[in-house]
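Asks: can't give you the sequence, but here's the structure:
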């Protein structure tokens, strides 16, 4: 286990909190969340909609999706937990399941959660509780039942093969159903879940592969499935009105895949799922599933929609992959976008800063139908808005020598793309279209540059017009990164551990060398000719131009993979991390010591850095996350705003407050507001994003402990209001 032997470093980190510095991070993209959302429910007896998803996400809205309160890592579970399903017994009691055998429980409508997970490391797929004691959880090939609130479990293995049981529900105390068999049968229990029997549907359709199922009562049931063979495929809906004795086909389509079935009442129902190689489709029935029609979805919705739920007034929410949220106000006939993005849904692979407000990023776009593409984007306002410059391949590397001259590379095509006018125009320069996949770029000036990929490094001396091989061997088992510390000295790392290549003659010759400490290196970075870093599963530092390397403390526990590094000054630097609870590290002593600054609330992994100064910068990564800091990632709410008389921009009442707090926005509203609640010590304890222009919002603060809190209202890069409240 790694420890933190850096007392001075931690004193520096903590002093920023103790002395009241920082609203640490502004979420620029996406809003409100980047998680892949798996299921949404309307909590019985309330107007609260609650969704669960990847990155240990639980989020709820009390105002029809206008704003969301997000719980990050509820009950202290790992941020790498994927939450798959949610079920509420009544207005207070609810349960959530996910991978790593995760089972969470709430008794206060989701305001707080308790971890009651049983031992094990299985993917829990679905959950249904009849009351606080009796409930069910599904996992691979198995239904688990408890009658003592989760203290003990009885497992029933289902008689099938490679089965992931989903769509678990009961119509009474004894009769329940399971779907997603991918066969011509579903599972049914008539003894309260003690045993489950497979039931084959009787239909004229052969070779059916069944997925979602929903029974409305003992007689009426709806089930979806697919017929596939070499010549054609169809997606179908079947209905029974005799308890499953016979089934009739009521809908078929070549593209509308049906992943989930939802009924608000006995007549009004919906299905949701992707249109294969296209976008999504929501079907609606007004007669209990006898007939179905397509609804209208507007806007971009390439990524899968997974679930939906409605309130009694006909307002509904459908959620899906990569934070996708769409809304309806007319009982599902029409749907509109309910989330915000400043760039397309992407993985941000690389970033480079060209001046105090301008930067470029290279992305892989997560498009529909399994089609991968990519873009180059540019910001000129410090990251708040982005212009798409080039839309082509997935771009994984990007370098700018100055504000005008830049080069981008994609491993999907053996060429690079060059701009000489700040990204307005790009020219393709072929290297080896069929035999080379360029991965990493390094340019010394506008004429001399290098590109690496596989086990080859190419060099240009005429600004990308021509390329010549300067390394062609398999010593590293593939090139992962390359960089130059000055005009002559360069380094490369690959997939073999402990080894690197170096050149002292601008790439004419390369020699093999080894690190002094064992490392699986991902990236190299030099501050100057002498001082550099190798990052991977460790952080190594050299102060003599790569002749010797020493491991430096990183302050993290467990396995980790460091992915990007940036030094805006010689002393202040940042590193992104994956495969760990920590995602961002910082140094203030030139990289001699590092410590996590875990204040960025994200469910995805950052892997690209772009800092304009020691304190101002962008952290970006998977699922197109973009966060900005003006305080070096540290807490920064000035102490002189912590006064009762210094309220501006917003008003809060009642104050003191016990349960429901009304926040009234005084000034002109932007498209969204970010509300953050801080303790007087500077700790961020609650966060809410309003996704539409509302003059006031109601917030449940019953989960806050008794005490004094600071409410901060923000939009874009600006603080709009600060007010102190007292929680009773």
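Replies: Thanks, I have it. All values reported here derive from a predicted model rather than from experimental measurement.
Asks: drop to CA atoms for contacts and neighbour counts, all remaining ones
Replies: Fine.
Asks: Contacts only, for residue 404.
Replies: 419-423 (CA atoms under 8 Å, 6 or more residues apart in numbering).
Asks: where's the residue nearest to it when sequence neighbours are not counted, which helix or strand?
Replies: Distances taken as CA to CA, 6 or more residues apart in numbering place residue 422 nearest to residue 404, at 3.9 Å, with adjacent residues excluded. In this structure, residue 422 sits in neither a helix nor a strand according to DSSP states H and E.
Asks: so residue 422 sits right up against residue 401, yeah?
Replies: No - in this structure, residue 422 is not within contact of residue 401 by CA atoms under 8 Å, at 10.6 Å.
Asks: you'd agree residue 416 is up against residue 426?
Replies: No - at 9.7 Å, residue 416 does not count as touching residue 426 under the criterion of CA under 8 Å.
Asks: Below is structure B, check it against A:
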């Protein structure tokens, strides 16, 4: 019988219960940031404005942007401690004022992409886009186009005083004004096809610009003329900053699909440059001077610093960067938990996941598939080495030493989980293995014909598994299995709370159903989800009535699925895994490179009906 139920869609308020958890600083990208004094700085990411009051050591969310779909922040300008301008794509300029976000004069902007904003006082400002140069004389209430000559693709606007300013553009072109932007003089470098991405004036006369394919120009006469510097590199230079007249830092980035950044330094005023570091899986987008250091911000919510001695530090004063994807998580109580990344790093938290510290690395540079800890000292990691050989390692001292288990498994291992400290299960393509002595020995329990995707034992005797398009159950420890539900095609996912109560999600692209049993699979009730979600990549129930579904968004299910609520995550993260220790403490994360998205770890901690944000 098909059940027709009312759909109750709830839209949460902006004070989301979900917050970013170390080692990932904010989970998203630092698009741009700026400091107004030695202590106070602001940053804009894809979903919020962030503020630091301790020289960038810690950051708190100042305001959620709540932008329309496909609108992304690109640039930020800090006028003072209470007024911030943010340039976006799709013709949006935002103004943060009196703790409110105001959309400025969008009707005149069409689909401009605002890459740079600069104000010379509270009233007069400029905004450069991929189409035009705009000017305001009334604090952004109205804007007029003042396009000098024919300018496209403005990348940077920089004023050195009330009258004199520069803007950088494509084809090796720099423009200069000496009358507050009324007129502009073009200075085009001959035979250049490069995009000039950034400009930094070291003093009133000397400046450096950088651009694509290793392009660097320098002026020593206040921008009246420029000469080319042979950098010796072909990198995509993106941002430049100087400590003093001699010592400077330059960063490059590859395109968004490569996720790689390089850092270059000079100690002769920019006449020559040397590469000091190259970082995979992320890139820097901006460089900002702060006292005796230059801070770099970029993808993966990542900050780094370089001091005057050009000592590059990824971690000093900043949270440990999560430049890898989470493969699993395990908590033993509300405070103590572990996570492992695909690169084999193991982290530990002792404060509900607010801060994670790396404690060890797995051996042999394994590509991690799964892990589990049975107590706070003893754990297992499984994965493949560089020769694609399946290996299982065990530690009894929190990863200080690892012991290679002798079990020989030729087929791929998909899952490892322990029911208790003695009994654990390995799911493979040719059946499952069981240990009854804390992993010292493993025994194959089924033949190669028993191919299972997911296995869950709720007691020593009772277990459930997904085999093809069937849900199966055992009541004798896995010796025999019988079919509970079967479909000719489609995908099954399961979440069992105990031996009696469980949920099953079925999707064959034509129909989507959420099944529930309270008597071990003898009887099932169900809800239709065909018009509710586009697809389901995973789901989990934290108690008999409340669960979460991962789809194009993250949804919370209540009343056994009758009520579905999209969760506000501040950014359009692609989440594909989740872990809950109990009803209050839970985490969302992604564990694959899908669409080359940056790694992210989100945490919730809910005490009854009171939500607590933990912006670590």
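Replies: Sure thing, it's come through. Please read all numbers here as calculations on a predicted model, not as lab measurements.
Asks: Could I get the TM-score for this pair?
Replies: Once superposed, chain against chain, the TM-score is 0.67 (TM-score structural alignment, normalised by the length of the second structure); 562 aligned residues with a CA RMSD of 5.7 Å.
Asks: can you pull the contacts of the residue nearest to residue 404 of the first structure?
Replies: Counting by CA under 8 Å, 6+ apart, residue 422 of the first structure has contacts 403-406.
Asks: ok, now residue 394 of the first structure?
Replies: Neighbours of residue 394 of the first structure in contact, by CA under 8 Å, 6+ apart: 363-365, 372-375, 410-412.
Asks: likewise residue 338 of the first structure?
Replies: The contact partners of residue 338 of the first structure, taken as CA under 8 Å, 6+ apart, are 65, 324-327, 691.
Asks: now it: how far from residue 83 of the first structure?
Replies: Separation of residue 338 of the first structure from residue 83 of the first structure (CA to CA, to the nearest Å): 21 Å.
Asks: do the same with residue 309 of the first structure
Replies: Applying CA to CA to residue 309 of the first structure and residue 83 of the first structure gives a distance of 17 Å.
Asks: Looking only at neighbour counts, state which of those two leads.
Replies: Using other CA atoms under 10 Å, the more surrounded residue of residue 309 of the first structure and residue 83 is residue 83, with 30 against 23.
Asks: from memory the more buried one sits against residue 53, does it?
Replies: Yes - with contacts counted by CA under 8 Å, residue 83 of the first structure reaches residue 53, the gap being 4.9 Å.
Asks: Which neighbours do the two have in common?
Replies: Joint contacts of residue 83 of the first structure and residue 53 (CA under 8 Å, 6+ apart) are residue 38.
Asks: For residue 554 of the second structure, see how far away residue 185 of the second structure is.
Replies: Relative to residue 554 of the second structure, and taking CA to CA, residue 185 of the second structure is found at 52 Å.
Asks: same thing with residue 286 of the second structure?
Replies: Using CA to CA, we find residue 286 of the second structure at a distance of 31 Å from residue 554 of the second structure.
Asks: Would you enumerate the residues in contact with the nearest residue to residue 143 of the second structure once chain neighbours are set aside?
Replies: Distance criterion CA to CA, 6+ apart; nearest residue to residue 143 of the second structure, sequence neighbours excluded, is residue 136 at 4.7 Å. Neighbouring residues of residue 136 of the second structure by CA under 8 Å, 6+ apart: 123-126, 142-144.
Asks: Buried ones from those, can you make that a ChimeraX selection?
Replies: In ChimeraX, this line selects whichever of those come out buried by 16 or more other CA atoms under 10 Å:
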select :124,125,126,143
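Asks: and the two most separated of the contacts of residue 136 of the second structure?
Replies: Farthest-apart pair in the contacts of residue 136 of the second structure is 123 and 144; separation 13.7 Å (CA to CA).
Asks: Residue 155 of the second structure contacts residue 127, correct?
Replies: No - if you go by CA under 8 Å, residue 155 of the second structure and residue 127 don't touch, sitting 10.0 Å apart.
Asks: still on that earlier bit, now rank the contacts of residue 404 of the first structure by neighbours and give me the top one.
Replies: residue 423 leads those on contacts (other CA under 10 Å) with 22 neighbours.
Asks: isn't it right next to residue 402, touching?
Replies: No - counting by CA under 8 Å, residue 423 of the first structure stays clear of residue 402, with 11.3 Å between them.
Asks: and residue 10 of the first structure, that one's in a strand?
Replies: No - according to DSSP: H, G, I helix; E, B strand; the rest coil, residue 10 of the first structure belongs to no strand; its state is helix.
Asks: Who are the contact partners of it?
Replies: So residue 10 of the first structure contacts residue 595 (CA under 8 Å, 6+ apart).
Asks: If we use 10 Å, what do you get?
Replies: Shown in contact with residue 10 of the first structure (CA atoms under 10 Å, 6 or more residues apart in numbering): 4, 555, 593-596.
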